[in-house]
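Colleague: Provided below are the primary sequence and the corresponding predicted coordinates.
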Amino acid sequence: MAKRKPKKRTEDYKKQVGQVPGAVIYTGKKDFNPLLMESFDYNSDFCNEKQLKSVEEAFAYKATDSISWININGLNNVDEIEKIGNHYHLHPLVLEDIVSTNQRPKIDEYEDYIFIVLKMMYYDAEEKIVSEQVSFVLGSNYVLTFQEAEGDVFDPLRERIRQGKGRIRGLGSDYLLYALIDSIVDHYYAIIETMGNKIEDLEDSLFEGLTKDEISTEIQSLKREVLKVRRAIFPLREIISRVDKSESKLIDQKTLHYFADVYDHIIQVSDTIDIYREMIWGLMDMYMTTISNRMNEVMKVLTIIATIFIPLTFIAGVYGMNFDNIPELHYKYGYHIVWGVMIIIFIGMMYYFKRKKWL
């Protein structure tokens, strides 16, 4: 018996099986992304944006008096990730979680920094959900973000930093962390809005009686999308709740009000996702009911046709027997009489079916 080839999802998890805890092993699928780093160093008076050419350029931001955001793309470059981690004194288990892209969203508090893992999601041009793990390290005057590949949802925040809009440049690194998380949560709203439109379109199609194979495929695809978003958003409630109860000196009490607002948004998105999940199950039931109703209509028509032909077949069978002494066999108008009786039976049965509203 041939051995079944394991699925790619299973292979991703097997990459870390048996490894020493703290081993920095990349488990993602994007193995050929170059290391791209950018930095925003700012305070209320200035903002310096820079594309970093080497890991060593990121080291200087740890000791500045300003606020620094260092964004690292390309988790497959594990050697460079380790260099950054060693300079910022990140725990080996933190580095392991950063490059392990199958992490569940979580928060870990250390003495000098707070580590958070989230799932960033958005729709691409083909309206397919792009899901990417983003890791955050909050320090006293910096925030490190680690992404698997280039492309994210932080462009509006970058523009706010450049132009000094809002409170971003007047507050600390904890507010910067809030702004980054808020950008991710805001895109969950865009996702559920698109999902809501898809559900309404499917409902309209099912109400119109459309039962194409594509509809069942769309329902299954939408169900997978809802479950993916739910797995990402559900642990966020615990993370923000932990932040709200944290006694870390890295988070100012004033910033907790902003995290409370994010928590409210997460609850709203989570409740909407649960509603959509129930609606999708309802769509599947509606689809199966529509299929069943159409099958019943077909069976009803076939049953009526068969019922009509039963007496006609009986009459034709009787007068088709090869006996010499059939009474009407030699009657001059026997053929026409038989046809008349059959037509009368047909009309009578049609009238009866109409009265019973079976037609």
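Modeller: Okay, I see it.
Colleague: Please make it C-alpha for all contacts and neighbour counts, starting now.
Modeller: Noted.
Colleague: contacting residues around M195?
Modeller: For M195, the set of contacting residues under the criterion of Cα atoms under 8 Å, 6 or more residues apart in numbering consists of L222.
Colleague: three-state assignment of I344?
Modeller: Here I344 is helix, with the state taken from DSSP: H, G, I helix; E, B strand; the rest coil.
Colleague: residues near I114, how many?
Modeller: Here the neighbour count serves as a burial measure; for I114 (other Cα atoms under 10 Å) it reads 20.
Colleague: what do you get for T211?
Modeller: Neighbour number of T211 under other Cα under 10 Å is 16.
Colleague: Could I get the buried residue list for stretch 176-191?
Modeller: 176-189, 191 (16 or more other Cα atoms under 10 Å).
Colleague: Also stretch 232-252?
Modeller: Of the residues in stretch 232-252, A232, I233, F234, P235, L236, R237, I239, I240, V243, D244, L250, I251 count as buried by neighbour count, 16+ other Cα under 10 Å.
Colleague: Strands - which of these land there?
Modeller: Among the buried residues of stretch 232-252, no member falls in strands (criterion: DSSP state E).
Colleague: and the comparison structure, right after this:
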Amino acid sequence: MGQTHKNCGTFEWLDLEKPKKKELLELTAPFHIEIKLLEDSLQHGHLPKIEKQDGTTFVIIRAYSADPSHNYSEVTKLTNKIAFVVSSDRLITIHQKPFEFLDALFQKEFDDPEDLMLGILQQMLSTYQAPLDWLSDKIDEYEKEIFVNRHGKISVQALYFQKSKARISKKILQLTQNVLNQIQVNEIHFSTLQDLKETCVNLILHFDEVIEDATSILNTHLNLTSQKSNEVMKLLTIFSAFFLPLTFIVGVYGMNFENIPELKWTNGYYLALGLMALVSVLIFIWFKRKKIM
């Protein structure tokens, strides 16, 4: 277990990384925190939540922690959480994975636990910006491939994972938004909290746009694939229309009956070829008039 303690003057900050249940209970025993809340902080896949108990606020928020290019479609692989236990004179942060921005925040000064918590939340929300930019760039590449290059060669599997990442991120942010709406801070921090709410809403809208674009691209890709299949079937049908009557003529005159009337014709071969050519021309003219070709 990693443990970092900082005395910030007016309050204390205790950061616990990957604690065991027994260790966590021992360290937090003086603060009389409900055991169910501590168990929630140890659950790897727990979703964002907020609870209040006797002047103490318990908050869980998830930050995006995966590489944007990795094809994951699970909450626990895309994000990791930090649990906050906030009171008037202390802040306890509990997390299973390391976060680089926590080390940077240890070097800064904060007025009170709320100020520190809001600073950490700001850094956690900012982790969604890089995957959002990456997803937006990928969507732009797919749109260019389909609508500009007109090749329609995109990876449906990759598009599925990108849509899944955007969908999961949006749901996590919506839960985070609900938590932010319930957090109560001193008047001095109203502006900071409002900025966090606006950032969260902005991220949700952009991820929603990515989802809509991904759905549109997928539908367009499927339509183009279906259109290409239809064009191939159309071409095969045209060839069949030409060769079916020709095959019939060849089949008739290929029968081995002795008394076929045209069998003794001197120019029968050329007449058969002429008949087949005439049939082909008539079929071609009919297709042209019907605008099939």
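Modeller: Okay, I see it. Since we're looking at a predicted model, the values are computed, not measured.
Colleague: what's the TM-score here?
Modeller: The TM-score (TM-score structural alignment, normalised by the length of structure 2) is 0.87; 286 aligned residues with a Cα RMSD of 2.3 Å.
Colleague: Which positions in structure 1 sit opposite stretch 56-66 of structure 2 in the alignment?
Modeller: Stretch 56-66 of structure 2 falls opposite residues 113-123 of structure 1 when the two are matched by TM-score structural alignment.
Colleague: Also stretch 126-138 of structure 2?
Modeller: Counting by TM-score structural alignment, stretch 126-138 of structure 2 lines up with residues 186-198 of structure 1.
Colleague: average distance between that stretch and structure 2?
Modeller: By mean Cα distance after the TM-score superposition for structure 1, the fitted stretch 186-198 of structure 1 averages 1.6 Å away from its aligned residues in structure 2.
Colleague: how about the helices in structure 2?
Modeller: With DSSP state H as the definition, structure 2 shows helices at residue ranges 21-28, 35-42, 75-78, 100-105, 113-126, 129-143, 156-182, 190-253, 268-289.
Colleague: which helices and strands sit right next to the second one?
Modeller: This means helix 35-42 of structure 2. Helix 35-42 of structure 2 makes packing contacts with helix 21-28, strand 90-95 when contacts are defined by 3 or more Cα pairs under 8 Å, 6 or more residues apart in numbering; DSSP states H and E.
Colleague: any residues touching the match of stretch 56-66 of structure 2, and which ones?
Modeller: Surrounding stretch 113-123 of structure 1, the residues in contact under the criterion Cα under 8 Å, 6+ apart are 94, 98, 103-109, 129-140, 152-153, 184, 187-188, 190-191, 229, 232, 236, 239, 250.
Colleague: Which parts of that stretch count as buried, going by neighbours?
Modeller: Buried residues in stretch 113-123 of structure 1, counting neighbours by 16+ other Cα under 10 Å, are found at Y113, I114, F115, I116, V117, L118, K119, M120, M121, Y122.
Colleague: Check those residues against R162 of structure 1 and report the nearest one.
Modeller: For R162 of structure 1, the closest of the buried residues of stretch 113-123 of structure 1 turns out to be M120, at 22.6 Å, with distances computed as Cα to Cα.
Colleague: Contacts only, for the nearest residue in space to the closest one that is not next to it in sequence.
Modeller: If you skip the residues right next to it in sequence, M120 of structure 1 has E132 as its closest partner in space, 5.2 Å away by Cα to Cα, 6 or more residues apart in numbering. Counting by Cα under 8 Å, 6+ apart, E132 of structure 1 touches T101, K119, M120, M121, Q147, E148.
Colleague: Assess the claim that the fifth one and I70 are in contact.
Modeller: No - no contact is recorded between Q147 of structure 1 and I70 when judged using Cα atoms under 8 Å, the distance being 11.1 Å.
Colleague: Excluding chain neighbours, give the residue nearest to the counterpart of E96 of structure 1 in structure 2 in space.
Modeller: In structure 2, E96 of structure 1 lines up with E39, judged by TM-score structural alignment. By the measure of Cα to Cα, 6+ apart, the closest residue to E39 of structure 2 outside its immediate chain neighbours is K21, 7.5 Å from it.
Colleague: Just tell me what the one you found corresponds to in structure 1.
Modeller: So K21 of structure 2 corresponds to V78, using TM-score structural alignment.
Colleague: Now do the buried residues in stretch 190-197 of structure 2.
Modeller: Of the residues in stretch 190-197 of structure 2, those buried by neighbour count under the rule 16+ other Cα under 10 Å are T192, L193, L196, K197.
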